[in-house]
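Visitor: sequence first, then the predicted structure, then my questions.
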Amino acid sequence: MRCLLIDDDIPTVEALLRIVDWNDYGIAETAFAYNVQDAMRLFEADRPDLIVCDIEMPRGSGLDMIKWVREREYDGGFIFFTCHESFEFASTAISYNADAYLVKPIDKTKLEAALRKAVDALKQNRLLDEYSRLGLTWIKNKEWVERNFWRDVLTEAISPRADLIASEIRKRELPLSADGDYVLFLAGVPRSQAEERWDGSILLYALSNLGSEVLFDRVNHDRVIPYQTESAFYIAVILEGTSDAERLKELGGRLIGLCGQYLKCTATCYVAETVAIAGLSRARERLEQLDASNIIFRGKVHLEKVPFRYDTSDRYALDMDRFSLLFVQGEKVPIVNGLKKELERLAEQNKLDPATLHSIREDFLQVVYSLLLRNHIQAHRLFADEAILQLSQQAESSVFDFMKWAQAMTDKTIDSVRETLKSEGVVDKAKRFIHENYKRELNREDVAAHVYLTADYLAKVFKAETGIAIKEYLNECRINEAKRLLLESKASVSEIALETGFDTLSYFSTVFKKLTGETPNAYRAKHKPQL
């Protein structure tokens, strides 16, 4: 698929190109324009599948653009974003079938959700159009049509209004009632527990079939909808009629048992209150939120209206002095084991609610940051790698996720402090970095970032060990390479200056003469072997 980005603000376009992994949405090509006129020319040359457009631009607005493309029977996706919330803008956008209306500054999570919704709707509409074009009847594809209908209801691809849902039922010729009662049953497995063992698509297929067999006594039922979020794999099951709580708890228990037996994963099930069909999407959101707040009641069946029962009579506080001492002593195993025992004890006493887990995390981070500060290590650089960031995002989902994060933080912190305390090792690492990167623009902040130290602290350690400043050492590396090139290559002095990392020839000549006592030309003339 192809996407067209339109915004008169060049940094915004560059940010959109950079922060979104377009291939994840099946978008292989992204074009961009900085005004509506250029966008129209690009549109006529090659129609995009999706348009992401600013509303307020000086040479024609985004509303002008959507009116123009819809007049040309364009049925692709269209996402708006703007600096100002405006009911008039929003209502006009909706009237022209815009998929989403986002307010700047752009929230990456909301943007990705809007993209996913727009692309999914586009794919589904095109599939339906294709089936219609080929003349296939709905009877032959009944299960496919009904499953996609329920998916559209759950994701609000169909607006959660009874009249619009009834219209879609008639359009798709489904034997359903828009006025009936429905119960949503949700079963989920945390990503952190499943991804090390399963490919996501295979797990969803297996979970879907197990759920279908348990709840409908057959596989691949059209009311079992598999999907995934950033934190979990889910199946949503739509049941007709009012809730039989005891029966559903029995079936949920059976499904949990089968997941443990065959998938080696702990599933957790949730049952929503009875709702009309238009309330199913909100019920899904509520059950997902319930699952996100479930820290210690996994592997059970939960009814939406029955709250988790935590004992919060005594608030827990982490023994920060104890853990600070263990960090100073570099005791990785006692830190992790001690933290694990504390969490298990709190869980057994029903005291580990989300607020308590969050406070433990904050106290643990305070211990870590305090140690890093005393050792002049910058935390935001030390913990910048993708693995740590992902673990950090999931840390409060469960005790299992928390311990994975705490283990990684402990290892990274203690290893870094140990390396820092060995100043010789740090200086050697800084030297290697300089030797490997002297050809590019480099300063002491770049070198300090590589060894996770502040620039001032590294400069002091470096000068104490080598007797010279980082800048002087960098220049020595560059001049040594320049001397070799002057003698072994036919490159001009200007070319050698650029090749060895100097911005200008004059600065190169000044530094060269300072360190060698000769100009570059004089050095070449005096020392180059005569052939």
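Guide: Done, it's in.

Visitor: drop to CA atoms for contacts and neighbour counts, all remaining ones
Guide: Fine.

Visitor: and Gln407, how many neighbours?
Guide: For Gln407, the count of nearby residues is 17 (other C-alpha atoms under 10 Å).

Visitor: now do the same end-to-end measure for stretch 248-267.
Guide: The first and final residues of stretch 248-267 sit 15 Å from each other (C-alpha to C-alpha, to the nearest Å).

Visitor: next up, the contacts around Ala449.
Guide: 381, 455 (C-alpha atoms under 8 Å, 6 or more residues apart in numbering).

Visitor: show me which residues of the helix or strand it falls within are buried.
Guide: Taking DSSP states H and E as the definition, one finds Ala449 inside helix 444-450. In terms of neighbour count (16 or more other C-alpha atoms under 10 Å), helix 444-450 has its buried residues at 444, 447-449.

Visitor: do stretch 484-499 as well
Guide: Within stretch 484-499, the residues that qualify as buried by neighbour count (16+ other C-alpha under 10 Å) are 485-487, 493-494, 496-499.

Visitor: inside strands: which ones of the residues you listed?
Guide: Among these, no residue falls in strands (DSSP state E).

Visitor: which two among those residues are spaced furthest apart?
Guide: Using C-alpha to C-alpha, the two most remote members of those are Leu487 and Leu498, lying 16.4 Å apart.

Visitor: ends of stretch 92-110, what's the gap?
Guide: This stretch, stretch 92-110, spans 21 Å end to end (C-alpha to C-alpha).

Visitor: which parts of this protein are strands?
Guide: Under the criterion DSSP E, the chain contains strands at 2-6, 29-33, 50-54, 77-82, 100-103, 181-190, 224-228, 232-240, 268-271, 275-276, 301-303.

Visitor: tabulate the ones you listed (a markdown table), appending mean neighbour count and distance to Leu389.
Guide: Formatted as a markdown table, the strands of the chain follow (neighbours: other C-alpha atoms under 10 Å; distance: least, C-alpha to C-alpha, whole Å):
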| stretch | mean neighbour count | distance to Leu389 |
| --- | --- | --- |
| strand 2-6 | 21 | 29 |
| strand 29-33 | 16 | 28 |
| strand 50-54 | 26 | 28 |
| strand 77-82 | 23 | 28 |
| strand 100-103 | 19 | 26 |
| strand 181-190 | 24 | 17 |
| strand 224-228 | 21 | 20 |
| strand 232-240 | 21 | 17 |
| strand 268-271 | 25 | 26 |
| strand 275-276 | 18 | 38 |
| strand 301-303 | 22 | 31 |
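
Visitor: among those, which is nearest Val399?
Guide: When those are ranked by distance to Val399, counting by C-alpha to C-alpha, first place goes to strand 181-190 at 11.8 Å.

Visitor: okay, one more to line up with it:
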Amino acid sequence: MRMNLLLVDDEEYVIESIKKNVKWSNTGIKEIYTSSTMQQAQDIMKMLPIDVIVSDIVMQEGSGFDFMTWVRQEQYEVQVIFLTSYAEFDYAKRAISLDSVDYLLKPIDFLKLTKALQLAVNKANQAKQLEAYKDESFHWKQNRSLLLESFWNELLNGKLVAENLLDEVQKRHLKYNGDERFLVAYLQLYDRNLKKEWDEKIIYFVLGNVLREMLVEYNIQLEAMALIKKQSYAIICKFIDVSNIDRKSNGVFDALAKWITKILKLDIWCGVGDWGDLNTVQESLTYIKRMRENSLSVWNRILYVTDYKLPEFAYQNPYQSVWEEMLRREQKQKLIDSMKIYLKELERNEMITRDILNKFRLDVLQMIYSWLDKQEIKAHLLFSTKESEKYYQNSLEGVMGAEQFAGYLIARAIEYKKYVNKTESVTEQLKQYIDKNYQQEIRRDELAELVYLNTDYMSRIFKKEAGVSISNYLLSKRVEEAKKLLSQSELPINSVSIYVGYSNFSYFTKMFRENTGYSPLEYRRKYKIETGAKE
């Protein structure tokens, strides 16, 4: 029986080190959950079945001993392993009193930790075996649950294309006959305070449990939940008594919204469809997603398909010319603040749709790219990072994402332009690259990509600051390195040629003579520090 583990440590690198260095396949651990504070660890214990805990002792917001004292008081059946940087007798004594499996010192010996985990899992298994029982009905229930989960995940993620879903139901031996009535909801969670995200597995488990409890009083059961994308879920409810559907029962989602904002402290967007048969589920979810794209400024209240009308907004941006002037003057914060005011105004009027955000993003991109082009900076290279891509994708999720995207582009563009204006910065960066890679073939366009500049503009900057062209600087670097090798090493001359970047020996000899007045052999004979070189 595989176990769930909770890692508790306020130093993230310790958690990551444990996750990376323990050979988990040898421990019997199935799922790993993490927490950086005692409060979050307590919340996880309340929500999830945890079998083994690995906890640091000294933490800023409640010690590991405080946490485990609470765990024992709440009578959770778990095995614990303590970690600490302090080899103190009182700590060891306290760990024993809290019935710990082991007490390990940092830096962590991962072999010892693995053995301690194996022991903890064995003890947890023994405790479970005393209470566990299994019978045929239990197994059938579990198998049916897996079949249902697979069916709904495929349906909601668009992987089932059967014209009549009842055919697919029969193939999977599911007990649907076509008379059932289902309701689909789409829930998206968002942390506008930008705190640490909840573990996806925790959220999935908790939401399912809370919904099941809330739906009981409405004579509704939670049939399935599917993760559509990060922090976004499709929820399928089934009415138990089809002959007596109460369409106001959708109100359970208002209660869910209040619970999420109060307990999880997250913002939500939630759209709820109408009751329909199995064949209407995909269509209903598609419509709700469209509703989501046209109501990105609506948070923490439930939108019902039965009451909703798709808005029709025309995108009008009266500030574009003002923004372009602010950018020309490099008024970074003033420009960012102006864009925020504009977006907040749209949000107050509930005019934020995906189409409007897309047009806003296009305005920002065109403005920034055009301005950078005038500075002879290659915008497509400057914004080719993973960080840029993340901001780009999030820019259509809501006002916060759009603000962050615009702010990132503006700051990056203006700061890099200032960097380029300090020509010695660009020149020094290019010199360092050439000095490190002079043995390889170096092209001008490759160097231009390195500093995100047009090739000719980069060459002009370099020559102005360094006093020589890039090609002459590279040539000079190779000659100097060749002189060192000829005078201070026993390398054959043809090897020296290859080492400094010239595969053509004749060309190397010609180049070396033109720049030193000697052939490589003459230079070695005249300046060799130690005799005995063999040609």
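Guide: On my side now, so go ahead. This one's a predicted model, so the numbers in the text were calculated from it and none came from an experiment.

Visitor: TM value for the aligned chains?
Guide: The TM-score (TM-score structural alignment, normalised by the length of the first structure) is 0.67; 391 aligned residues with a C-alpha RMSD of 2.9 Å.

Visitor: thinking again about what came up before, relative to the second structure, what is the average displacement of the helix holding Ala449 of the first structure?
Guide: The superposed helix 444-450 of the first structure is, by mean C-alpha distance after the TM-score superposition for the first structure, a mean 1.3 Å from where its aligned residues fall in the second structure.

Visitor: how about that helix, aligned to which bit of the second structure?
Guide: The alignment of helix 444-450 of the first structure onto the second structure (TM-score structural alignment) spans residues 444-450.

Visitor: how about the lengthiest helix in the first structure: buried residues?
Guide: Scanning the first structure for the longest helix, with DSSP state H as the assignment, gives helix 108-134. Using 16+ other C-alpha under 10 Å as the test for burial, helix 108-134 of the first structure gives 111-112, 114-115, 117-122, 124.

Visitor: which residues of the stretch 251-400 of the second structure fall in helices?
Guide: Residue ranges of the helices in the stretch 251-400 of the second structure, as given by DSSP state H, counting those that start in this stretch, are 252-259, 281-293, 320-328, 332-348, 354-374, 379-382, 386-394, 399-421.

Visitor: what range does the second one cover in the first structure?
Guide: If I follow you right, that is helix 281-293 of the second structure. Counterpart in the first structure of helix 281-293 of the second structure, with TM-score structural alignment as the criterion, is residues 280-292.

Visitor: so what touches the matching stretch?
Guide: Among residues not part of stretch 280-292 of the first structure, those counted as contacts by C-alpha under 8 Å, 6+ apart are 153-156, 160, 182-184, 186, 188, 236, 270-273, 304, 397.

Visitor: ok, now stretch 141-149 of the first structure?
Guide: Residues from elsewhere that reach stretch 141-149 of the first structure (C-alpha under 8 Å, 6+ apart): 124, 138, 172, 174, 221-225.

Visitor: next: stretch 385-404 of the second structure.
Guide: The list of residues contacting stretch 385-404 of the second structure from outside it, by C-alpha under 8 Å, 6+ apart, reads 192, 296-297, 336, 339-340, 343-344, 347, 352, 354, 357-358, 361, 383, 405, 408.

Visitor: which members of those residues are classed as buried?
Guide: For those, burial is judged from neighbour counts taken by 16+ other C-alpha under 10 Å, and it is met by 296-297, 336, 339-340, 343-344, 347, 352, 354, 357, 361, 383, 405, 408.

Visitor: which one of these is nearest to Lys93 of the second structure?
Guide: Taking C-alpha to C-alpha as the measure, Tyr408 is the one of these closest to Lys93 of the second structure, at 52.1 Å.

Visitor: how about that closest one, what does it touch?
Guide: By C-alpha under 8 Å, 6+ apart, Tyr408 of the second structure lies in contact with Tyr391.

Visitor: reformat the buried residues of stretch 484-499 of the first structure as JSON lines; add distance to Ala232 of the first structure.
Guide: As requested, those are arranged in JSON lines below (distance: C-alpha to C-alpha, whole Å):
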{"residue": "Leu485", "distance to Ala232 of the first structure": "57"}
{"residue": "Leu486", "distance to Ala232 of the first structure": "61"}
{"residue": "Leu487", "distance to Ala232 of the first structure": "62"}
{"residue": "Val493", "distance to Ala232 of the first structure": "60"}
{"residue": "Ser494", "distance to Ala232 of the first structure": "58"}
{"residue": "Ile496", "distance to Ala232 of the first structure": "55"}
{"residue": "Ala497", "distance to Ala232 of the first structure": "55"}
{"residue": "Leu498", "distance to Ala232 of the first structure": "52"}
{"residue": "Glu499", "distance to Ala232 of the first structure": "51"}
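
Visitor: go ahead and confirm Asp445 of the second structure touches Thr455.
Guide: Yes: counting by C-alpha atoms under 8 Å, Asp445 of the second structure touches Thr455, with 5.9 Å between them.

Visitor: from Lys351 of the first structure, how far off is Phe297 of the first structure?
Guide: The spacing between Phe297 of the first structure and Lys351 of the first structure, counted by C-alpha to C-alpha, is 12 Å.

Visitor: more neighbours, these two?
Guide: Summary of the neighbour comparison: Phe297 of the first structure and Lys351, criterion other C-alpha under 10 Å, with Lys351 having more neighbours (23 against 16).

Visitor: burial measure for the spatially closest residue to that one that is not a sequence neighbour, as a count.
Guide: With sequence-adjacent residues excluded and distances taken as C-alpha to C-alpha, 6 or more residues apart in numbering, Lys351 of the first structure is closest to Asp311, at 4.9 Å. Residues lying near Asp311 of the first structure (other C-alpha under 10 Å) number 14.

Visitor: let me know the distance separating Asp311 of the first structure from Thr12 of the first structure.
Guide: As it turns out, when the distance is counted by C-alpha to C-alpha, Asp311 of the first structure lies 48 Å from Thr12 of the first structure.

Visitor: one more: Ser324 of the first structure?
Guide: Noted for Ser324 of the first structure: a distance of 44 Å to Thr12 of the first structure, by C-alpha to C-alpha.

Visitor: what of Lys429 of the first structure?
Guide: Where Thr12 of the first structure is concerned, Lys429 of the first structure sits at a distance of 38 Å (C-alpha to C-alpha).

Visitor: same deal with Leu373 of the first structure?
Guide: Plainly put, Leu373 of the first structure is 35 Å away from Thr12 of the first structure if you go by C-alpha to C-alpha.
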